[in-house]
Each structure stands twice: as C-alpha cells, then as structure tokens.
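Colleague: coords please:
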Amino acid sequence: MRRLQYRYLTAALAASLLAASSASAETLYIEAGRLIDGVTNDVRTGQCLTVARDRIAAVGPCGAAPEGATRLDWSAFTVLPGLIDLHTHLADLGQSADLAAPIKASPAETALVGARNARVTLEAGFTSVRDVGTYRGLTDVALRNAIERGDVPGPRMWVAGAYITIPKGGGELNGVIPNEDLPSDMRLGVAATPDEAAAKTAYLLDQGADFIKTIATGAVLAIGTEPGAPELTVDQLRAVVKVAHSRGKKVTAHAHGAEGIKNAIRAGVDSIEHASLADEEALQLAKTHGTWLAMDIYNGDYIDEIGTKEGWPAEYLRKNRETTDAQRAAFRRAVELGVNIGYATDAGVYPHGLNARQFRNMVRYGMTPMQAIQSATGRAAEEMGRDDVGAIVPGRYADLVAVRADPLADITALEKIDHVMKGGMLVR
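Modeller: The predicted model follows:
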C-alpha cells in the first residue's frame, strides 16, 4: 500500500512540475551532477540542459536559468540519454509454455497487453525501441500510433509490422494448428518466392511499417525450425532489400546460423538479429559491409532457468543451450574486431521492463561500460538512422534518464533508473 501511495504521490508531483513548465513557456533548466552524452567518452560535471518543449535547446555550464524556466535539480545524479532497445516485442503476449497463447488472444487483447508492456518499458528508462515483429500482424503499428497520439504511455516505437518468413519457418506460429488455417493477420509476411517476398514487403510498408524484419534462419523459439538452418534464400532477401531500400527503409534479418548470416549480409540487409552461431568469416563480412549486429546475450540464462521451471518445449530448451554460449563467444569476438553492435535484448522472451539486465553481460563479454552505454544510446540511434534520439545534444528529443549510482563504476546501476523523461515530460 505504501508503495502504491508513493507512486501516486510521485505522479502527482510530476504532474505539478509539468504544469508549471507548461505555464512557463514549456522550458526546463536541468542541473546534472554528471553528464554522459551518449556520443563522446566524456563525463562532464557542472552542466545544465535547457529543454524547450520536447527538445534539448542547449547544453552548457550551469548558471542562471532562462527567464521563466523551471529549474530541475538532478545534481545528485548521473544523467544519460534515454535508453534504446533495438530488439523488443512489445505488441505480443510474451513467451510461455503455451504454444497456442498467441492465437487464443484476440488482436484487441494483444494490443492491450502491448500497452502494458510499453508502459513498463518506458518506466524502466527505455524511451525508444525498435519493435521487431509480432504474431498478430500490424498490432505493433496500432500500438505505436496510440503512443504517438498520447493515448497510452510508452517509448518511441519503430515497428516491423510482421515477419517476412518462409511457410512454416521461424516467423510462423508452428505446432498449434495447420499453418494454412491460422488467422490471416498471423501470416501477413509469409512468402515462398522472391516475388512474394517483394510484394509482402511493399504491403507492410504501405500499412505503416518503419522497417522490415526478415527471417533468414530457423529460430530457437519456433517449433520445427533449426537456428543453424538457412530459410529465406539470398534471392528472397535481395527482393526484400530492393523494395525497402527504394523507399528509404532499413531491413534487418533474424539469423542465428553462419550461412544464413552471410546470405543476409550479401543480400544487403542493414543489421543481423541474434548472430548466435556467427563464424569468423561472418563477423569479418559484417565488419567489411558495415552491417550491424543486434545480439541478445542475456536472455539465454532466462530461457534456461524459467523455461525449464515452467515446462517450455524441450526443443526450445535444447536449441537455447546450443546457442547461448556460442553467441557470447561470437559477441566477444565481434567486439574485438570492432563490428558495429547495438543494444538488443529480445524483451518479450523475458518480462518487459528488465531490458537493462543485458548491460552486465555486454561488459562481462568484452565491452567497456561506456561502450555498453553508447550501444544503447548514440550507437543505437546510428543503427536506426535516427538523428533525433540517443544523445544529449541540442536539437534531439529531451529523452533522459538519471541514476544516483555511477554506471561507469557499476553498469548494473542502469537496472535501477531513478528518473525518466521523454520529450521533456517527466515520467518518473
């Protein structure tokens, strides 16, 4: 009860502050104790941020607040850009032992679950996400639009709409009913030929997808597919890339196996999800092409522990064991080679709001704390091709987090965010 009362009190105080800032030309003057900007290696003290409406207007040494501005004292905190997760599944039910769960939930119910997921993700300090697919196609588009309208609280979302996958591939809901009998919104991206892949890509973009997610290999969490086995062909992948790039949109590829990773890179995709079984040739190819890797090196532990406890399919648990350690070794080597790496967790496999747990593994497997932070701020924005998020510099959205502990001394400090701001609005 006390915790609930505290949350209500915090919300009321935040509302009062926001009302005050709105009444004073919507300007905030934020005093940071330590400032990490997300793009440089500097840690600055004595810095103040001027926030005008939803953007950062200025960053510089503290002094007198601009006339009419509301001063916000975060001098006891390290202030960073709002965090970015490049691999989430907000608009979905989450992983469980029940293979049929996605089909049991209606699109409306799935969207409502997504709204809850969005709120807890934002409160955890992740002010932007790339949402990389949902079984109920286009539910993510609806959730993104609701957040943008202000109907529900949540992070900025860039969404895929659905998976481009072969029939019965890693992007299908296999093992429940015959795939041909699945609802049509669960098969929006199923493609058997290059022409079908191109057509499905165009359709998803027409329906509001921000980028395209392809399934280049089998999946760990899909019945009847193997992570090391290629699925979409090079020609299919090229057809997707051609359509998406012609519209200025990026393409990412779910790819665990080395051959599928190389197929996707040679086809021109912009990023690879998972990259669990990447060999030296695949990593060197990624470095040569500038292809980004989005490697979820935390959730293997969660799948093994909770999946075993809850009775997830034995096939899932076996494939997870076969990929977890290999993926972490590939991650370490990718860091050594200087391959582009963005922060990507696969939240939805484990509970939303725990996204920051991956930071500790990124440091454990080769990154410095600053590199890990940048992977979820400036570097993540770079991977998405965005110049409006991910950094504390003038002109970008005033998406900020504040932590009392020093994340450079203990990266797990980011698992306990004290304050969150999105677009100049205090979330908590």
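Colleague: going forward, measure contacts and count neighbours with C-alpha atoms only.
Modeller: OK.
Colleague: I'd like the distance between residue 132 and residue 192.
Modeller: Per CA to CA, to the nearest Å, residue 132 is found 21 Å from residue 192.
Colleague: those two: who's more crowded?
Modeller: Taking neighbours as other CA atoms under 10 Å, residue 132 and residue 192 compare with residue 132 leading, 28 against 15.
Colleague: pull the longest helix from the protein.
Modeller: Identified as the longest helix of the chain according to DSSP state H is helix 314-337.
Colleague: so after the lengthiest strand in the chain, what's the next helix or strand?
Modeller: Identified as the longest strand of the chain according to DSSP state E is strand 70-81. With elements assigned by DSSP states H and E, the helix or strand that comes after strand 70-81 is strand 83-88.
Colleague: to compare against the first, here's another:
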Amino acid sequence: MMNYLIRSKKLVTVSHLGTLIHGAMVIENGKIAEIGRFESLKEKFPDLDVIDCSEYVITPSLVDCHTHLLEFAPTSLYPVTPETHFAAGKAILFQALAAGITALGEQICGHPLCDFSKEDYQKAVLDLPLDVSFATTSISIGFENLAHFTAITQSRGVTQYDLSDPVLVQMIAHESDYPGENIFINATPANFTVKEVPRAGEIIYNLKELKKIVKIYHQAGKQIGAHVAGEEGINLALEAGIDVLHHAHGITDEQIDIAAKQGVAIVATPMGGTHLQPNSPEEILKFVQKNIPVSISTDSYLPPYLKTSWLPFQDQALKGPDVLMLIAEPAMQLLKKHHYDENEILALLTDNPAKLLGKGNTFGRLEPGLDANFLAAEGIPGLEITEIDQIKNVFYKGVKVIDRK
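Modeller: You can find the predicted model right below:
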C-alpha cells in the first residue's frame, strides 16, 4: 500500500502541531503528506484506504543515536567469526527495529578482532529498513596497558601519540557522518568488568592536543563529539570547543551553564558507559531546563551500572536497544512532573537525536514532508509504556515493518 490514511486515538507529532486527539496522517510514497483530524482528512481523501489504529497512540519512531551494535556487540553476544559477524549484526539490528527504533547512530572505533571498514558496515545495513549513521572514531580502552584503536587502522592498535596525529585525525574526521564519540577524552571501560579495566577514566589528551583535533574537524566542516566524564575531562572538552558531550557523567552545575552558553549538545546515557555513575533523571532535567539539546541513548550493548536508584536491572548482563524506553522513563516522568509537554519530552528519544545525526529534516517528528517513520503503540514510548510488546506496529518510510497485532 503506497498511499493511505492512518487514524489514531492520539497523534503525538513532536512538532509545532503538538498532540492531536483522533489525529490522522496521509501517507504518500513513504512520506507524510498531510496531518489533521481523521474526520476532516477522510472527507478530503474519500478514496484512500484507511489503516485503523484508533485504539493506539501514534508517535514518531525512536532514534538511538549512540550505539555499538555492528562492531562490538556481535563479538560480545555471539560466538562469531569474521564470516558470521554481520549475520549476528543484522539480527541485533532487527531487535532494535522491533523495539521501535528506526534510526541509529553507530560508532566505528576499530576493534582488535575485526578488520572491517566503514564501507563494510554500510553495505551490511543496505537492505534493512533502518537509517544508520556512522561516527568514525578513535578509542582508548582502560586495560592495565591502555589499548588504542581507530576506525581507520581497524584491528591494528595505535599509540597514544598517534591519536593526535593530524593526518590520522583528518582521515577519521573525513569519514565521520555525525558527531558521535569521535574521540575518547577518558579511557573507556567499554563493556568489560571493573577488574579488566583498572585505568578506565584516565584522561588521554591535554588541552593543546584537543584544540588541534577540534580545529581539524571544524576546518573539515564537521562537528566533533567526545566520550567524556568527570569534572576535569569535561572542562577540557568545553575549553577545547567540543560540540557534543557523550555521557558527561559527573558534570557540575557550573559546567552545565557553560555548555548551555556554548551551544553544546549532550547525549545522556542513563545506563552507564563511563567509569562514573551515569546521568540521573535530575541531571537530565537540568540539561532540559538550560535548553541544552539533550538526547537519551543506550550506548548498547552495555552492562548496566548497578548503583543507581533509577535502573531496575539486578545483574550486569549486557543490555541492548530494547531497554531504551525503560532507561529513559525515570527522566521522562520527572520532566512530566515539572510540567513539560509530552511532545517536548518525547523529543529526547526522537527529534533531538535525529537532529544530532544531521537528519532533523528527514525524520524525528511527524509533519508533512518528512519520512513516514512512526509507531502505533499502547501509549507514548518512555512516558506511558516501557515494554517493547506494547509497540504494536513500526512503520519505516510508510511501510509496516513490525506487526504485533
């Protein structure tokens, strides 16, 4: 069905149109053509087939802008070889799709067991109903002997000195689609146990090196994002002119003010991802109150940080994109208590990450001209529902790709 009219109990657009009770959309050739009340659109387009979702809430589909599903997750979750790596990767991506996610921001960091290029990853997703953007990065892992890799050098490790090499930095910047974890200001624990990564959190760069790297990205017309946590590391990021802080765990109120003044975006990861306690609901509220563009992401696959009041997990089993709504809910509920509109709140899982990926004019909201990427669910994702079974249909470019009815 190329062209149709779809009706809802409630349409949450995350746009200037706000929420429409008994709202509907005209879908033409994979795009949203018109939005309005069902009765008026039915009268205007009497010949269009109708998809009846009048028992469900329709919202934009979800965007997880910080994941490691294609490079690190297959080797972490499955006994893969290079020959079966992408078979596992596609299975993982399908799980994300089934969880209501139709757009991903993937990090390509370089992996000791994988010699795949960005082009290899791009080919792997070509036939999937997903929009995947790739951030090419370097990475420092906090083993006893720090390990450094890059998207360009793939499985060949590099030295700490190489991470600031202008030629290598230019190559990484040139390949990157969006400001993901382009550099790791702190060594990462990745998804290893604490004992395996005793140097997680160690600062890798000095201010002079960071300023040179930022300049290379900006001269290439690119924004730069950084994995960063802790007051010292965040100070370095802000002073160097980093555009997007990924994690920013341990950020101070003063640093939040500086980030707001500098127009810095933040990708909050309430499940973990650094050596420090992850972003709390109260911290995410502060970001929003300061008008910082904030996205909530999973950084999956990841073991959840156990010592928090907002995560429900009882063990450190690796968690994936299927928990995006669950880990976002505490912050989203807190925003609701502070009288934020449901459209503003849902933007943290839809419009804000879409804009971070550079795709804000393509998806992330429901408005005419954008791709018809949307969900029909029992409630608003992350605000009223957290279980993926409560998402009944997922549409990608107007095509129903998940059906739980």
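Colleague: read off where stretch 20-27 of structure 2 ends up in structure 1.
Modeller: The alignment of stretch 20-27 of structure 2 onto structure 1 (TM-score structural alignment) covers residues 44-51.
Colleague: list the residues that contact residue 335 of structure 1.
Modeller: Residues in contact with residue 335 of structure 1 (CA atoms under 8 Å, 6 or more residues apart in numbering) are 341, 366, 367.
Colleague: cool, and residue 266 of structure 2?
Modeller: Taking CA under 8 Å, 6+ apart, we find residue 266 of structure 2 in contact with 244, 245, 246, 247, 248, 292, 293, 294, 295.
Colleague: pretty sure the last one sits against residue 267.
Modeller: Yes: between residue 295 of structure 2 and residue 267 there is a contact under CA atoms under 8 Å: 4.8 Å.
Colleague: would you map the helices across the stretch 301-428 of structure 1?
Modeller: 308-310, 314-337, 358-364, 369-375, 378-384 (DSSP state H, counting those that start in this stretch).
Colleague: most packed of those?
Modeller: helix 369-375 (a mean of 25; mean count of other CA atoms under 10 Å).
Colleague: need the counterpart of residue 375 of structure 2 in structure 1.
Modeller: Under the alignment (TM-score structural alignment), residue 375 of structure 2 pairs with residue 401 in structure 1.
Colleague: what about that match, how many neighbours?
Modeller: 27.
Colleague: please apply the same query to residue 422 of structure 1.
Modeller: 25.
Colleague: my guess is it contacts residue 396, does it?
Modeller: No: using CA under 8 Å, residue 422 of structure 1 makes no contact with residue 396, being 11.2 Å away.
Colleague: the aligned residue in structure 1 for residue 364 of structure 2: neighbouring residues, count only.
Modeller: Superposed on structure 1 with TM-score structural alignment, residue 364 of structure 2 falls opposite residue 390. Residue 390 of structure 1: 31 surrounding residues under other CA under 10 Å.
Colleague: residues touching residue 390 of structure 1, list them.
Modeller: 38, 81-84, 376-381, 396, 399.
Colleague: hmm, try it at 6 Å
Modeller: 81, 377, 378, 381 (CA atoms under 6 Å, 6 or more residues apart in numbering).
Colleague: check residue 55 of structure 1 too.
Modeller: Residue 55 of structure 1 neighbours (CA under 6 Å, 6+ apart): 395, 396, 397, 398.
Colleague: how near is the third one to residue 50 of structure 1?
Modeller: For residue 397 of structure 1, the distance to residue 50 of structure 1 under the criterion CA to CA works out to 12 Å.
Colleague: residue 10 of structure 1 now?
Modeller: 23 Å.
Colleague: out of these two, which sits in the busier spot?
Modeller: residue 50 (25 against 14).
Colleague: in this structure that one contacts residue 60, no?
Modeller: No: look at residue 50 of structure 1 against residue 60 with CA atoms under 6 Å: they stay out of range, at 8.7 Å.
Colleague: counterpart of stretch 72-85 of structure 1 in structure 2, which residues?
Modeller: The aligned range for stretch 72-85 of structure 1 is 51-64, by TM-score structural alignment.
Colleague: give the buried residues for that stretch.
Modeller: Using 16 or more other CA atoms under 10 Å as the test for burial, stretch 51-64 of structure 2 gives 53, 54, 56, 57, 58, 59, 60, 61, 62, 63, 64.
Colleague: please tell me how far the residue nearest the centre of structure 2 sits from residue 22 of structure 2.
Modeller: Geometric centre of structure 2, nearest residue: residue 65, 1.7 Å, by CA atoms, centre = their mean. Applying CA to CA, the value for residue 65 of structure 2 to residue 22 of structure 2 is 30 Å.
Colleague: residue 275 of structure 2 too?
Modeller: 46 Å.
Colleague: repeat that for residue 277 of structure 2.
Modeller: According to CA to CA, residue 277 of structure 2 and residue 22 of structure 2 sit 42 Å apart.
Colleague: sorry, back to before: and the match of stretch 20-27 of structure 2 against structure 2, how far off on average?
Modeller: Stretch 44-51 of structure 1 differs from its equivalent in structure 2 by a mean of 1.8 Å after superposition (mean CA distance after the TM-score superposition for structure 1).
Colleague: which residues touch that stretch?
Modeller: With CA under 6 Å, 6+ apart as the test, stretch 44-51 of structure 1 has contacts from 27-35, 57-62.
Colleague: next, count neighbours for the counterpart of residue 286 of structure 1 in structure 2.
Modeller: By TM-score structural alignment, residue 286 of structure 1 lines up with residue 259 in structure 2. Counted by other CA under 10 Å, the residues lying close to residue 259 of structure 2 total 26.
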